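S.K.: return atomic coordinates for the entry below.
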Amino acid sequence: MTPRIPDLVPGTLRRTWAAAGHCPDLDLYALFRAHRMRHPHRTAVIDAQGETSYAALDTEARCLAAGLAEAGIRPGDVVGVQLPNSRAAVAADLALAALGAIALPFPVGRGGREAVSLLGRSGARAVIAATAYRGSEHARELAELAERAGALPALHTVIAAGPGPVPAGCLSLEELTGDGRTGDERTGDEGTRDGRTGFAPERPDPDSAARILVSSGSEAEPKMVAYSHNALAGGRGNFLASLLADGTPPRCLFLVPLASAFGSSGTAVTLARHGGTLVLLDRFTPEAALAALRTHRPTHVLGVPTMVRMMVERCGTEGRTADGPTALILGGSALDPATHDEAARVFGCPVVNLYGSADGVNCHTGLSQRPPRPDDGPGIAVGRPDPAVCEIRIAPPHGATSDGTGEILARGPMTPLCYVGAPELNMRYRTADGWVRTGDLGTLAADGTLRVVGRLKDIVIRGGANISPAEVEGELSSHPDVREVICVGVPDPLMGERLAACVVPRAGREITLRSLCAHLDTRGVERRKHPEHLLPVTGALPLTPAGKPDRAALRERLAATLPDEPARTG
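M.R.: Okay, the predicted model is just below:
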C-alpha cells in the first residue's frame, strides 16, 4: 500500500505562489503536451539511439501509459524506474505523469538491497528496470526479489526494458507499448496508432505528488522526498529559467543520471516547463561528454565538479572546446575557485555554482556573479536566494552565534510535499509552517548572499572540539598541487575522531600531509583542524550512482590503509 503523502506546506501558501505566477498550475504531462502541439517536430531527446521529436516521444509515452493502465497502474500508484539516461527513461516519466501515477526513479547501479528499501517503503506497485546494463540485470533481480515471500508485498509488476530475452516473471516494455515498434515508427497527430485509441490522460491536481526524489544523504536508508507537479515545473523550473540567456528553449546536456535529484530538472523542467531538448549520455566519461559538447552544442551542461575536472584535464591535451555553452551548472559538492576558473577558461562560459538538494533547497551564483573566493568569508558563496524558487533563512542551532552561522532553512515554490514512508524525518526536518531544515550550516550576508559553511552531521568531533570538513576542504582546494579533495572523519580510540584528507593530486604533482598542513598554516587555519591522515587517490574521487563524491567508499579505503598510530604533522 502506498504510504500517505501529505503536503506539509500550508495550502494558502501554495495558492499564493501560484497566484504570483511562480507555478504554472498544470500537471507535467499537460505542460509537455502543449509544447508537442506547438512544435511537434522539435527535437526532444538526443541519446545513443539518435534524435527523437516531441511528436514521436509523445506517441511513445501515450502508448506506454495505455499499456501501464492495462497492467493495473492507477492514479496515485508509485512506480519505480531504474533505467539509464535514455529516451525510454524520459518516456516513462511522461507516461506516469499522463496516468497521474507517481514516478520513483533511482539510478542504475543501485544494488538490490537499496532497491528493496525504496520500493518497499514507498509501496511501489510496479517497477520499470533495465534488462541488462553494464553487467547488471536489474529487471531479473527485481523480479526474483518480488517473488520472495514478504519482500515487496505491494509490487505486482516488473517491466523489463531494453534488448535481450525478457526475464522470467517480467513483462516486456515493448509489448506494453503496443506492437514493438519504436516511437519514431509510430506516428500520427494523436500518437495512438498502436490500437489504443481510447487512452485519455488524467488531469491530476498540480499540487499532488508527481515524483519521489531519492537522496543519498546521511540517513541509514536513502531518503525519499515527494514533489508535486507545481514544485517541479514551478520552483525547479524557475531555477533553470533564471539561467536562460534570451528565453530560447534550453538544450541541456545531463552528465548526471536523470534518476538523481539533480536529474529531476530533465523531463519536468527542460521538456515540460521550457520546451527544450535533452542531450543524454547513458554513462559519463570525459571523452563522451566532450564529444557530446562538440557534436550537439548544448546551451547548458549539468554535472558535478568532479566530472568537469576530468573534462578540463582531458581538454589540456585536446585543446579548448569551440563555441562554448551558455553555462556549466555544477552541483552535488562544493565548487572551489580553481575548478571554477579552469572550467570558465576551457569552456569559455560562466560556471554556475549550484547549492541544492532533494530535501528542498536551491540557490546558485547565476550567469553574471563573480566566482566564490575563500577570502570573502567562511565557506562557499552560492548566490542570493530567489523567492520564485525558495526563500532561505538562517536558524542558529543552539542559540545566537557571534558570526551569524546557523542552520539553513528553505521554503518556497519548490518545497517538496514531505518525506515518504518516514514520519520521523518529517518530524525532524520540517516545521509546522512548511520550512525545510536542511541540516546545512550557513550565513546570509548583508547583501543577501548565502554562504554554505558545512553540515551539522558532517562535523568531526576530535577530542570534544568540532571540525567542519567543508571548511578544511575549501582551504585545501586552493593548494596548487590539489585537483580534488574530500575530508572525512575516521574513528580514533584516543581522540574519538581524526580528520583525513582524501586528495587527487594534479598531473605530475605529489602530495604530502606535511605540505597540506603547511598550506593550511598560511591560510590561518587552526592546527587542531589540520588533517592527520592522508589518502592519495589516483585518477578521480569515487562517485555514488547519483554522481556525488562517495564518502562512504573513501572511509572504507581509509580503514584498510590507516596505520595503528596517526601520522604526526610536526
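S.K.: please make it C-alpha for all contacts and neighbour counts, starting now.
M.R.: Noted.
S.K.: so who does the residue nearest to the spatial centre of the chain touch?
M.R.: With distances taken as C-alpha atoms, centre = their mean, Phe262 lies nearest the centre of the chain, 2.3 Å away. Contacts for Phe262 (C-alpha atoms under 8 Å, 6 or more residues apart in numbering) come out as Val256, Gly331, Gly332, Ser357, Ala358.
S.K.: may I see the residues you listed arranged in TSV, with secondary structure, neighbour count and distance to Ser216 as well?
M.R.: TSV is the format used below for those (DSSP: H, G, I helix; E, B strand; the rest coil; neighbours: other C-alpha atoms under 10 Å; distance: C-alpha to C-alpha, whole Å):
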residue	secondary structure	neighbour count	distance to Ser216
Val256	coil	27	14
Gly331	coil	22	14
Gly332	coil	21	11
Ser357	strand	19	10
Ala358	coil	24	9
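S.K.: of these, just say which sits nearest to Ala97.
M.R.: Taking C-alpha to C-alpha as the measure, Ala358 is the one of these closest to Ala97, at 19.3 Å.
S.K.: surely the closest one touches Ser216?
M.R.: No: counting by C-alpha atoms under 8 Å, Ser216 is not a contact partner of Ala358; they are 9.1 Å apart.
S.K.: report the buried residues of stretch 162-173.
M.R.: Buried positions in stretch 162-173, judged by neighbour count with 16 or more other C-alpha atoms under 10 Å: Gly162, Val166, Pro167, Gly169, Cys170, Leu171, Ser172, Leu173.
S.K.: I meant to write stretch 316-332 there.
M.R.: Buried-residue list, stretch 316-332, by 16+ other C-alpha under 10 Å: Thr321, Gly324, Pro325, Thr326, Ala327, Leu328, Ile329, Leu330, Gly331, Gly332.
S.K.: the fourth one against Phe347, yeah?
M.R.: No: counting by C-alpha under 8 Å, Phe347 is not a contact partner of Thr326; they are 9.6 Å apart.
S.K.: can you pull out the strands in the stretch 151-300 of the chain?
M.R.: 157-161, 171-172, 209-215, 223-228, 251-254, 277-280, 300-303 (DSSP state E, counting those that start in this stretch).
S.K.: again, but for the stretch 401-550 of the chain
M.R.: Remark: strands assigned in the stretch 401-550 of the chain by DSSP E, counting those that start in this stretch are 406-411, 418-419, 436-444, 450-455, 460-462, 465-467, 482-492, 496-505, 533-536.
S.K.: this one next, for a side-by-side:
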Amino acid sequence: MSWTSNNGIVLRDLVPHALRRQWVREGHCPDLDVYAAFSRQVRARPCRIAVSDELGSLDYTDLDREVRRIATALRAAGLGQRDIIGIQLPNGRKAVAAELAVAALGGVSLPYPYSRGARDSASLLGRARAAALITLPRPDLPTLCPVFVFGPAPDGCVSLDHARIPVGPWLPAVIDPDGPARILVTSGTEAEPKMIAYSHNAFLGGRARYVRSLHTGEGPMRNLVLAPLSSSYGSLGVPVTLAALGGTLITQPGFDPADALRLITEQRPTHLFAVPTMLRRLVSQPRQSTEDTSSLRAVVSSSAAFPPSLLPECRKRLADNVITVYGSADGVNCHTARTGISPATGTGLPDPAVAHLQIRSPGGRLLPRGEEGEIIALGPMTPLCYVADPGLDAAYRLDGWVRTGDLGQLDRNGCLHVSGRLKQIVNRGGLNISPAEVEQHLGAHPDIAEVACVPVPDPELGERLAACLVQHPGTEPLTLAALAGYLERERGLERRKLPEVLLSLTELPLGPTGKVCRHTLSALAADRPAPPPPRQPLGEPARR
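M.R.: The predicted structure is shown next:
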C-alpha cells in the first residue's frame, strides 16, 4: 500500500498487505478509521464525559459537535483527504478536538509538543510538507503553511473561534483503515526527532489492545495522561482512550505535580500515565490532608527506565499496581501487567496481538532465548514507515520488522529483559559500557532521587561515563568516590563500568515530551573539570 499527500509526501506500508488483512480477520484490528470509531462511541455513550481539562468537562456529544465545527472550518479552507496537518497545542479539549477534526476530514495529523520552539516546528512541518498548522497565538508562528489558531488571530492566520457548527449531518470522508492516521514524533533527546506514520488499524487494533490489557474490573477507563498527548506515549489518549475504548481522558495543560495530585483526588481517574521523572516529582510533593488516590487501579510508567527505588514510593503514595511499559514511537510494546514480574526489572511478556518480538544478532540472525541482541518487532501496531526518510526505512525496517535499536533478551519463559540502547553504549578506550545498566544500579541508592548516565568526550579514551543525579532533600552530598564504593561493594559492578564524572543537579532537564534530555546533560557534564588519568587498564577494541 502506498499513500501520497497532496504536497507529494509518499508513505509506503512496509508490512505486507496480506499480513495486515490477516490481522483484521483474526480480530486484532477493527477495520475502521479513527473518526468512524469515535462516532460509534458518540452514539453508544453520548452523555459520558469524554475529556476533562482546566476548563471543565465535555461529554461525547459536545466533543463531537466541537470536532465537526473545526472540521467544517478546515474543509472550507480547502483542506481534506491527503493533507498532513500539524497540531501544536497543550493538553486539553482543543488538542483533542483538533486531532479528531483532522481524522474526520480524512487527513493525517502531525501533533508535536507545544514546548517545541520555532526552529523545531519549522523543521517538522517542512519535512512533512504539512498543508496547515493548528496552534495557539504566539510570536514565533511559522510562515511556510496556513496557520489556524484558537483565540485572536495574528496577521495572516485564521481564528477557529468563530467557525460555525455545521447545519445538517456531517459527511465524513471515506478512509482506508490501513492508510495513515497520525504521524508520531520521537522525543529527539538523542538526535533530531524522527517522524513515523501509523495507520488507523494500528491505533484502534494493536495500541488499543495494549491499553485495554492494563484495565481490570468493571466500568470505563478514566485515564489521567500527564505525558503530552502529542508524544508517542501520549498517543494512547485520543485515538485509543476515546475512539477505541470509549473512556474518559483527563488532562492538564502542562505537567504540574501538585495539580496532578489534585486531579487524582477530584477527577477520580482509574489509571495514571506518566514518565518516571514525573512520578518521582509526584511522590516528592507534600501530602495534603484532602489527598485521595484510592480511585487509581494502576500507575503506568513508560518512556524511560523505571528506577527500583521509585517502586515502593509509588505503591505507598499512589497505587499498589505499578506497571512499566517498554515501548517507542518506532513500533514496539511490552509491559509488566499481569505477569508477576517486578516493574523495577523493566521486563514484560510480549503480546503477539500487539507486537511479536524477536532478538537478532548484528548480522540479522535469530538468537535463542537467553542470548542478548537487538530487539525487533512486528505486529498489528507496527507503523507504516518513517516519514520523508528512506534512509531510516532501509536501516531500521527488515521485511516489515522494526529494528528498535535496543538491546535485550527473552528468558526461558518468553519474558523480555531490556538492557539499554545500542546508540547509548559508551566506548571507553575500547570497552563498551551500558549507561542503562549503571543507571539501574545507581537508582537503587537510597540518597538518589533521579539519575541519568551519559557519555562525555575524552581526548585520550574517546568517551567517559558521567553520572548526573538529583539527591533526596536532606541527604549528604555524594562524591564520585562514594558512588564508586557503593557500585563496587554493594552492587557488584565491574570497576571498568564506574562513572568518572559526577554532575549534581537540583533537577534533571526534560525535553518536550517529558523525558530526560541527554543532549543537555552531556553538554553540562562536558563542562566539568577533566578527570584524572585512567585508573584501570584499557580493554580490547570494542565489539559492537
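S.K.: ok so, going back, restricted to helices, list the buried residues of stretch 162-173 of structure 1.
M.R.: Leu173 (DSSP state H).
S.K.: residues near the equivalent of His519 of structure 1 over in structure 2, how many?
M.R.: Correspondence of His519 of structure 1 to structure 2, assessed by TM-score structural alignment: Tyr486. Neighbour count for Tyr486 of structure 2, taken as other C-alpha atoms under 10 Å: 16.
S.K.: wait, Leu416 of structure 2 sits on Thr345?
M.R.: No: counting by C-alpha under 8 Å, Leu416 of structure 2 stays clear of Thr345, with 9.8 Å between them.
S.K.: more crowded one of these two?
M.R.: Leu416 (27 against 18).
S.K.: ok, the aligned residue in structure 1 for that one to Thr443 of structure 1 distance?
M.R.: Matched by TM-score structural alignment, Leu416 of structure 2 corresponds to Leu450 in structure 1. Taking C-alpha to C-alpha, to the nearest Å as the criterion, Leu450 of structure 1 is separated from Thr443 of structure 1 by 6 Å.
S.K.: rewinding a little: my guess is the match of Leu416 of structure 2 contacts Asp386, does it?
M.R.: No: Leu450 of structure 1 is not in contact with Asp386 according to C-alpha under 8 Å; the separation is 11.0 Å.
S.K.: now for those two: what residues contact both?
M.R.: With C-alpha under 8 Å, 6+ apart as the test, Leu450 of structure 1 and Asp386 both reach Cys363.
S.K.: what about Gly219 of structure 2, neighbour count?
M.R.: The number of residues near Gly219 of structure 2, taken as other C-alpha under 10 Å, comes to 9.
S.K.: I'd say Val158 of structure 2 and Gly151 touch.
M.R.: No: between Val158 of structure 2 and Gly151 there is no contact under C-alpha under 8 Å: 9.4 Å.
S.K.: returning to that earlier point: distance to Ala48 of structure 1 for the contacts of Phe262 of structure 1 - can I get that in CSV?
M.R.: Formatted as CSV, those follow (distance: C-alpha to C-alpha, whole Å):
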residue, distance to Ala48 of structure 1
Val256, 15
Gly331, 25
Gly332, 25
Ser357, 28
Ala358, 28
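S.K.: out of those residues, who's nearest Arg15 of structure 1?
M.R.: Ala358 (22.2 Å).
S.K.: could you find the closest non-adjacent residue to the alignment partner in structure 1 of Pro113 of structure 2?
M.R.: Structural alignment (TM-score structural alignment) places Pro113 of structure 2 against Pro107 in structure 1. With sequence-adjacent residues excluded and distances taken as C-alpha to C-alpha, 6 or more residues apart in numbering, Pro107 of structure 1 is closest to Ala259, at 5.1 Å.
S.K.: same thing with Arg129 of structure 2?
M.R.: The nearest residue in space to Arg129 of structure 2 (C-alpha to C-alpha, 6+ apart) is Asn7, at 6.1 Å.
S.K.: kindly report the same for Pro542 of structure 1.
M.R.: The shortest distance from Pro542 of structure 1 to any non-neighbouring residue, by C-alpha to C-alpha, 6+ apart, is to Asp550 (5.5 Å).
S.K.: which ones are touching the one you found?
M.R.: Per C-alpha under 8 Å, 6+ apart, neighbours of Asp550 of structure 1: Leu541, Pro542, Leu543, Thr544.
S.K.: next, format these as TSV and append neighbour count and distance to Arg411 of structure 1.
M.R.: Formatted as TSV, those follow (neighbours: other C-alpha atoms under 10 Å; distance: C-alpha to C-alpha, whole Å):
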residue	neighbour count	distance to Arg411 of structure 1
Leu541	22	33
Pro542	17	32
Leu543	17	29
Thr544	16	28
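S.K.: just give me the match in structure 1 for Leu74 of structure 2.
M.R.: So Leu74 of structure 2 corresponds to Leu68, using TM-score structural alignment.
S.K.: I'd say that match and Leu176 touch.
M.R.: Yes: with contact defined as C-alpha under 8 Å, Leu68 of structure 1 counts as touching Leu176 (6.8 Å).
S.K.: from the buried residues of stretch 162-173 of structure 1, which single one is nearest Arg283 of structure 1?
M.R.: Gly162 (15.6 Å).
S.K.: number of nearby residues for the closest residue to the closest one other than its chain neighbours?
M.R.: Take Gly162 of structure 1 and drop its neighbours on the chain: the residue closest to it by C-alpha to C-alpha, 6+ apart is Thr131, 5.6 Å away. Using other C-alpha under 10 Å, Thr131 of structure 1 has 24 neighbouring residues.
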